[in-house]
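S.K.: Fold the stuff below for me.
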Amino acid sequence: MTKHEMQHVTDDGEFVAGLPAAYGEATQSLAVSLARAEVDQQIATARAMPRSVKRAVDNILSLATLDERSAEECVYALPRGGKPIKGPSIRLAEIIAGQWGNCRVGARVVHVDRLEKYVEAEGIFHDLETNVATTSRVRRRISDKHGRLLNDDMIVVTGNAACAIAKRNAILGAVPKAVWRRSYDAVESVVAGDVKTLAERRDNAMKAFATFGVTPEQIFEALGIAGMEEITLEHMPTLMGMHSALKSGEATVEEMFPKKPAPGKAPAKSLQEFGSPATDTGKTEAPENEKPKNTTSKNAGPAASEAGPAHTSSAEGGTGDISNEEAEALAEIAAQKREAGMQAFAEWFAGLSAAQRAALPSEDPDEAE
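M.R.: The predicted structure is shown next:
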């Protein structure tokens, strides 16, 4: 027995090395008891000193409109289908929670799924006066536009953004809207400004978006306008809300300004579409005026079926062209299948077309066979 080894005395009076058998359970029970006592004390204090609704409403309004920059951070906007979706941001939600008082707020990442490529966060708001708790869960994808998994640092950043959104939703879902509606309207008025400062504010907004790599043309398209001169006072809250969402991480540039495919070019397929073998064995039908000489079998996979008449091939033995993007995606799927086991890889490989097999690294066919 070493000099510093822990000992305890048994019921028989013997000295035994190590901790008692029930030490872990006792420690866990103590932690639970301390947490319960802490919450009980907070509830008792909240009920002894209840909040003043009027004071909370006035304080929220005062802080949200303290200056122009604070007001800009209190609103977010996301363009959706040519019509922006606006609302209070996480910054305004934090002001609301702080001035509403007698509450506990928190957020945490509860799940990171590297297979399905998403991170899930949970936000909680506990009103200590009414003893009512509200939770909110938010998922964010952790893959890039090509379907590849983000690195660890970016997964952490995405998790933090998901926590901010979940926290905001929990707060706004628990605090009555009547408490913060007037403050939100006042924030929009401050952000809109007046006609005298409109030109300067438009230029400043374009410079702010430029730091995220966003061009004026992308902004015009998102707002549904033709140029800078069409940005009015009504557009300014939306414009600054979009910038606030990018700045706080509530939205990404790819989500806010999705790139449209070039005219005549099919949109890029997802990683799942590249790696999912077709199950039917029949042949696809094309219109008479577009039907190629050799129609493509369905089990040639989506990559071959969308290659067009000039590159179509039969599943039995063609060598149609595969784009670099498709080849990279197929290689990544192949690596995942190998990790799952050779049987899973062989079943997946059997459903590929000859063109898709040829696009894989040279060792893949041998391993599959």
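
S.K.: alpha carbons only for contacts and neighbour counts from here, please
M.R.: Will do.

S.K.: Who are the packing partners of whichever strand or helix holds A346?
M.R.: Counting by DSSP states H and E, the element that carries A346 is helix 342-350. Counting contacts by 3 or more C-alpha pairs under 8 Å, 6 or more residues apart in numbering; DSSP states H and E, helix 342-350 packs against helix 324-340, helix 363-368.

S.K.: In terms of helix, strand or coil, where does the residue nearest the centre of the chain fall?
M.R.: Centroid-nearest residue in the chain, with C-alpha atoms, centre = their mean: R140, separated by 2.2 Å. The three-state assignment at R140 reads strand, by DSSP: H, G, I helix; E, B strand; the rest coil.

S.K.: residues contacting it?
M.R.: Counting by C-alpha atoms under 8 Å, 6 or more residues apart in numbering, R140 touches Y118, V119, E120, T158, G159, A162.

S.K.: can you do 6 Å?
M.R.: Y118, V119 (C-alpha atoms under 6 Å, 6 or more residues apart in numbering).

S.K.: Another sequence for comparison is provided below:
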Amino acid sequence: MSNLAEQFNNPTAYQQPQGGGVLAQASSSREMEEVKGQIFMAKSYPRNYFEAEKRIQDACKRPSLAGTSMYAYNRGATKVEGASIRLAEVLAQNWGNLSYGIQELEQREGESVAKAFCWDLETNVRQEKVFTVKHVRSARGNLIPLKDPRDIYERVASDGARRLRACILGVIPGDVVEMAIEQCRLTLSGQSDKPLKERVSGALAHFKEKYGVTQEMIEDRFGYSASSFSEFDLVQLTNIRNSIKDGMSIVEDWFNKDIGKNQSSALGEDFKAQTEPKTEVKPDAPNDIPIEQPELPLE
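M.R.: Alright, predicted model coming up:
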């Protein structure tokens, strides 16, 4: 019997086993149907921009969110600030009709390949970032390999959160993000009737008197001068104080005490140098200071 006749009489005789190909095709079809459903719902119920902005403003009036809505770090002599991943998630939730998340595409020996994305289902605007995460963590300048699956997952999620934040902020209009940040500032400043500068000064004095933490140690922790502290920095400083007060951590967990010692020693030497009289000896120079002669008895 020819191969064609045999295949006609028994269609399954020459079918190659598909294996994972069938499962991949079924998974791809299911994901495609889910995407179509999301797009259909987004087109059927488009966002109301005024209601979305109102929901974002209301969310930013919560002190718990406002206190974690910003990040800050120093880049050289410049302080860099921006919306945190927590604020970005709230923006995405209340803006509506967004599909966003982090996916681990592949896990190889010693590294993972992941993707962060944010897709506006209404306007078809999409931000996507593919990145590689090494299975290591830094501890005191050394790189320690990660073997526990939970540690690897947390490492990928931590690195992916920054990419996800960038994707969300790249899709949501910038003026909406600025409005949310300003509302968070108003929320934090409205909790006290004292100026920010006075509250920062009081916090620095409290750390000095209660825990022996100097201003230099706090500035070393934050990476920039206390004169540039914002409402968000003050909230972080308050959280550190509460953690130490409740016994959840100790001063050494947050601050490097050697910073204060070294700077205090330098200040002491400067003060000593200023208070000690300076004597300059010039060789072969005439002595301009008259020497007092003893009085001779009168004859």
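
S.K.: Can you show me the strands along the first structure?
M.R.: 7-9, 15-17, 75-80, 83-88, 103-113, 118-127, 132-141 (DSSP state E).

S.K.: could you dump those strands to JSON lines with distance to H243 of the first structure?
M.R.: Below are these laid out as JSON lines (distance: least, C-alpha to C-alpha, whole Å):
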{"stretch": "strand 7-9", "distance to H243 of the first structure": "61"}
{"stretch": "strand 15-17", "distance to H243 of the first structure": "62"}
{"stretch": "strand 75-80", "distance to H243 of the first structure": "8"}
{"stretch": "strand 83-88", "distance to H243 of the first structure": "12"}
{"stretch": "strand 103-113", "distance to H243 of the first structure": "23"}
{"stretch": "strand 118-127", "distance to H243 of the first structure": "23"}
{"stretch": "strand 132-141", "distance to H243 of the first structure": "19"}
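
S.K.: and of the ones you listed, who's closest to T238 of the first structure?
M.R.: strand 75-80 (5.5 Å; C-alpha to C-alpha).

S.K.: tilt between that closest one and strand 83-88?
M.R.: In terms of direction (axes from the mean of the first three to the mean of the last three C-alpha atoms, to 10 degrees), strand 75-80 of the first structure departs from strand 83-88 by 160 degrees.

S.K.: For strand 75-80 of the first structure, give the aligned segment of the second structure as residue numbers.
M.R.: Under the alignment (TM-score structural alignment), strand 75-80 of the first structure falls on residues 70-75 in the second structure.

S.K.: Have a look at how far, on average, that stretch is from the first structure.
M.R.: Superposing on the first structure and averaging over aligned pairs (mean C-alpha distance after the TM-score superposition for the first structure), stretch 70-75 of the second structure comes out at 1.4 Å.

S.K.: Flag every buried residue along that stretch.
M.R.: M70, A72 (16 or more other C-alpha atoms under 10 Å).

S.K.: Check what contacts it and list those residues.
M.R.: Stretch 70-75 of the second structure is contacted by residues K79, V80, E81, G82, A83, S84, G223 when judged by C-alpha under 6 Å, 6+ apart.

S.K.: so who does K208 of the second structure touch?
M.R.: Counting by C-alpha under 6 Å, 6+ apart, K208 of the second structure has contacts T214.

S.K.: Can you give me the neighbour number for C60 of the second structure?
M.R.: A count of neighbours around C60 of the second structure, defined by other C-alpha atoms under 10 Å, yields 27.

S.K.: Just tell me what it corresponds to in the first structure.
M.R.: By TM-score structural alignment, C60 of the second structure lines up with A64.

S.K.: neighbours around the nearest residue to that match once chain neighbours are set aside, how many?
M.R.: Among residues not flanking A64 of the first structure along the chain, A71 sits closest, at 5.6 Å (C-alpha to C-alpha, 6 or more residues apart in numbering). Residue neighbour count, defined by other C-alpha under 10 Å, stands at 25 for A71 of the first structure.

S.K.: Identify the residue of the first structure aligned to E154 of the second structure.
M.R.: Counting by TM-score structural alignment, the partner of E154 of the second structure is V157.

S.K.: where's F229 of the second structure relative to G101 of the second structure, distance?
M.R.: Note on F229 of the second structure: its distance to G101 of the second structure, by C-alpha to C-alpha, to the nearest Å, is 32 Å.

S.K.: JSON lines for the contacts of stretch 70-75 of the second structure, including neighbour count and distance to R185 of the second structure?
M.R.: JSON lines is the format used below for those (neighbours: other C-alpha atoms under 10 Å; distance: C-alpha to C-alpha, whole Å):
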{"residue": "K79", "neighbour count": "14", "distance to R185 of the second structure": "17"}
{"residue": "V80", "neighbour count": "11", "distance to R185 of the second structure": "16"}
{"residue": "E81", "neighbour count": "13", "distance to R185 of the second structure": "13"}
{"residue": "G82", "neighbour count": "14", "distance to R185 of the second structure": "13"}
{"residue": "A83", "neighbour count": "19", "distance to R185 of the second structure": "12"}
{"residue": "S84", "neighbour count": "18", "distance to R185 of the second structure": "14"}
{"residue": "G223", "neighbour count": "17", "distance to R185 of the second structure": "21"}
